[in-house]
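In: I'd like to go over a predicted model; first the sequence, then the structure.
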Amino acid sequence: MSDVPAASAASGRGTRPSWRAGDTSPLRVPLPPAGPAWFPTVMGSGILSTLVALLWSEYAAGLGVATALLVVTWVLLIGLTAGFVRACRKDRDFVGAALREASQRPAWGTVSMGVMSAGSAASTVLPAWSEGLSGVALGVDAVLWTLGTVLGLVVAVDFAAGLVARLRKVRSRRPGPMGLEPGGSGGLGTPTPVWGLTVVAPMVAATAGCTFIPHVSSTAAKVALLAVIVVCFVVALALGALVFAAAYHHHWRREPLPLALRTSLWIPLGVVGQSTAAIQLIAARGSELLPESARPGILHAAHLYGIVVLGAIGTVLAAYASVMTIAGFAQRMPFGTGWWSLTFPVGTCALGAFYLGQVHVEAGWHVASGVITGVLACTWTLCAVATLTAVALTRKA
């Protein structure tokens, strides 16, 4: 989901495509090394595994597909982590650049989401095989959720601090779009939807964290966990609104989005889908701690939020992203890890629809979730084939 130039910065690779004159293949571009830039593959695989298990685990074929995707998710998670550690051991400057450069912040946001996605997939799929695996799966999920939440909040707060510092710096000068200079914030460049990767992770943490509430025994612990979840929700929603408003404003009023970043227009759907799922679970779990008279109002508000945000805003954003992406493919948009933006954000919308149907007992939303998951399966397959092809071409070069 991160763009190729940003993802390759830490490796010292150039950002210009490496094809020769006359070569119009959309797959001949520099690929970043194993590490944060590739974690969108973990995100997309993990959420597809989770959705297939949620929707079709009662069928042997569905459980088999979910399990296969879970294996893929964990192989990617372990392999990319090992590859990044190996690269850091060989070159100390590599890890320094990955941590210092502002252009790497979106990539670290995907690491946070990838880690949590792998944990959620494990805690959803493994208990479907055997109840005896529930405790282990939940423990693994809790560890990964904690790591992902801390990393996601650090990335989001760090990005927000850089943005505020930049805004203060330009107060005495003529500001650019949304108060930002054309040069962007702290080396991130001009505002694009890729910036959103720095703020979506806390919303993922909010959704995933709700699954632990039923397993917490004491009321005080439930309240504390719910407070963390609400903080994550508010941080992601507030920063997401600012970042995406700046990105769309710049895209529509200042300059068109570069061809290679067309798929990043799907990233805002990550906030749309995850916030819909999160608010349903927060309302359902949180209302249990409130007087019974307050529960209907809270659930109704969550339902209304889902209809407006997912049903209305999400539909418009998805339609616009579809048109722009199809046009990008027609113009031979080069392959990059950003293509995986076609997976996880779509999956979050399916997840939001699933929990709307589950919490409010509305079959129509479950049908919508199944349809969106089918779309996700298609985009995941497209990205997987394109990735394998790109890697094969790179090795031959």
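Out: Cool, got the structure. Numbering: from 1, shown residues only.
In: make it CA atoms for all contacts and neighbour counts henceforth
Out: Fine.
In: ok, Trp74 touching Ala118?
Out: Yes - Trp74 is in contact with Ala118 according to C-alpha atoms under 8 Å; the separation is 6.6 Å.
In: neighbour count for the two, which is higher?
Out: Just comparing Trp74 and Ala118: by other C-alpha atoms under 10 Å the higher neighbour count belongs to Ala118, 29 against 21.
In: can you give me the helices in the chain?
Out: 4-8, 40-56, 60-90, 92-100, 105-129, 134-169, 197-210, 219-249, 268-286, 295-306, 315-330, 344-360, 363-396 (DSSP state H).
In: shared neighbours of Trp74 and Ala118, anything?
Out: Residues touching both Trp74 and Ala118 by C-alpha atoms under 8 Å, 6 or more residues apart in numbering: Val42.
In: save the helices of the chain as JSON lines, and put in distance to Ala260 too.
Out: Putting the helices of the chain into JSON lines (distance: least, C-alpha to C-alpha, whole Å) gives the following:
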{"stretch": "helix 4-8", "distance to Ala260": "8"}
{"stretch": "helix 40-56", "distance to Ala260": "16"}
{"stretch": "helix 60-90", "distance to Ala260": "23"}
{"stretch": "helix 92-100", "distance to Ala260": "22"}
{"stretch": "helix 105-129", "distance to Ala260": "16"}
{"stretch": "helix 134-169", "distance to Ala260": "23"}
{"stretch": "helix 197-210", "distance to Ala260": "16"}
{"stretch": "helix 219-249", "distance to Ala260": "15"}
{"stretch": "helix 268-286", "distance to Ala260": "17"}
{"stretch": "helix 295-306", "distance to Ala260": "31"}
{"stretch": "helix 315-330", "distance to Ala260": "8"}
{"stretch": "helix 344-360", "distance to Ala260": "18"}
{"stretch": "helix 363-396", "distance to Ala260": "15"}
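In: ok, and here's another one to check against it:
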Amino acid sequence: MIRVSTATPTRSRTTPTPPPSLRTFLRELRRPGQVFENITPNWFASVMGTGIVANAAAGLPVHVVALRGFAVGVWLLATVALAGLTVAFAVHWARHRDRARTYADHPVMSQFYGAPPMALLTVGAGTLLVGRDVIGIHAAVAVDFLLWTIGTLTGLATSLAVPFRMITRSDRTGVTALPAWLMPIVPPMVSASTGALLLPHVPAGQARLDLLLACYGMFGLSLFIGLITMTLIYSRLVHDGLPPVQAAPTVWITLGMIGQSITAVNLLGNAAGSALGQPFADGLRVFGLIYGVAMGGFGVLMFGLAVALTVHAARRHLSFSLTWWSFTFPIGTCVTGAAGLGTTSGSTLIHATAVVLYGVLLGAWATVATHTLRGSVTGRVFLPA
């Protein structure tokens, strides 16, 4: 039997939180504070995906005033997003420590701890490439040095800590090679390519040479372990088929490794002359050309495969989730890789490819950003997956 109280309710001096059905903003959450419960590290992929739109625009072989202004605006958006997510992530760890630790121990979600370092590196590079129009070159260099240093150190720590925890974990249930395994491996490669942008701003001599060699070392670190991991991923896909439909967009992460490596080796090769004498500088430039063309051929194959697998998943009712940000940063690295390779080779065709890919990037970013904004307003994206 249900008892109905006949007592007269007392008036509260505080205004109660309206029920979800009566709220417009965050209406799908029980309370606004629930926003911080599930701020997982993969949220930083949105900063990566937004920042790469600005960075890629700066490297295109076209010079349009409106494009430069657009890049500055997107860089500002990425900067604000990075600051906001950093605060939200800190609140998440402070208020929901047990849940945060659960995510950190998860065999898949833990891989995305590679995203925060790459977000720092992406925004830092954008500050130097386009942000200097707003804050000046000296401030831009200082900010980029700071973000590059923090991003590089945390990225190197992640590339070691995450595989170590995977190797030593006692529970091996459900552990299988996934594209997400590349997330903690790619940050050193991003450090290598963004470090190349800093070379002209480092004092000539030993300091510049040391930075160049450190960038090539991080390039090798990320490349070799990345190729091993991509082999495991490809084998897993061929033998076991696609991951769950909602995880299908993560297949694009493989392109991030490919595109970023082409970007790094060409930026470093073109900048090596300021730190090394001949014939070493010319040799590194030639290496960038040969590597870029060879890896670019592999990238064409993986791009086509990623498109086909995405269409396959879309036909099976692929719905929006934060994994859709996997479409953006990898395509952006293909743009920067093609632009760098086109500059090294002098190929108009490769430069044209970079422009076309940038158009694809804009379409992907606009689509994913719109869905994310809509989900943020309703609160849906803050719910656990």
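Out: Yes, it's here. This structure is a prediction, so every number in the text was calculated from the model and none was measured.
In: TM value for the aligned chains?
Out: Scored against TM-score structural alignment, normalised by the length of the second structure, the superposed chains reach a TM-score of 0.83; 350 aligned residues with a C-alpha RMSD of 2.7 Å.
In: coming back round to it: hey, which of the helices of the first structure is tucked in deepest?
Out: Mean neighbour count (mean count of other C-alpha atoms under 10 Å) peaks for helix 197-210 among these, with a mean of 30.
In: that one corresponds to what range in the second structure?
Out: Under TM-score structural alignment, helix 197-210 of the first structure corresponds to residues 183-196 of the second structure.
In: which residue is the nearest non-sequential neighbour of Leu357 of the second structure?
Out: Val335 (5.7 Å; C-alpha to C-alpha, 6 or more residues apart in numbering).
In: list the contacts for the counterpart of the one you found in the first structure?
Out: Aligning on TM-score structural alignment places Val335 of the second structure opposite Ala350 in the first structure. Ala350 of the first structure makes contacts with 51, 273, 368-370, 372-373, as judged by C-alpha under 8 Å, 6+ apart.
In: show me which pair in those is furthest apart.
Out: Comparing every pair within the contacts of Ala350 of the first structure by C-alpha to C-alpha identifies Gly273 and Gly370 as the most remote, at 14.3 Å.
In: can you tell me which residues contact the corresponding residue of the second structure for Gly64 of the first structure?
Out: The criterion is TM-score structural alignment: under it, Gly64 of the first structure has Gly69 as its aligned partner in the second structure. By C-alpha under 8 Å, 6+ apart, no residues touch Gly69 of the second structure.
In: go on, the one 5 residues further on?
Out: Neighbour list for Val74 of the second structure: 50-51, 53-54 [criterion: C-alpha under 8 Å, 6+ apart].
In: now those in CSV, with distance to Ala161 of the second structure?
Out: Putting the contacts of Val74 of the second structure into CSV (distance: C-alpha to C-alpha, whole Å) gives the following:
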residue, distance to Ala161 of the second structure
Thr50, 27
Gly51, 26
Val53, 29
Ala54, 30
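In: of all pairs in the residues you listed, which one is the farthest apart?
Out: It's Thr50 and Ala54 that sit farthest apart of the contacts of Val74 of the second structure, by C-alpha to C-alpha, at 7.2 Å.
In: any common contacting residues for those two?
Out: In contact with both Thr50 of the second structure and Ala54: 74-75, using C-alpha under 8 Å, 6+ apart.
In: alignment lookup: Leu55 of the first structure to the second structure.
Out: Under TM-score structural alignment, Leu55 of the first structure pairs with Leu60 in the second structure.
In: tell me the contacts of that match?
Out: Residues in contact with Leu60 of the second structure (C-alpha under 8 Å, 6+ apart) are 336, 339, 351, 354-355.
In: from those residues, which is closest to Phe219 of the second structure?
Out: Thr336 (15.8 Å).
In: test my guess that that closest one contacts Ala56.
Out: Yes - taking C-alpha under 8 Å as the definition, Thr336 of the second structure is a contact partner of Ala56 at 5.5 Å.
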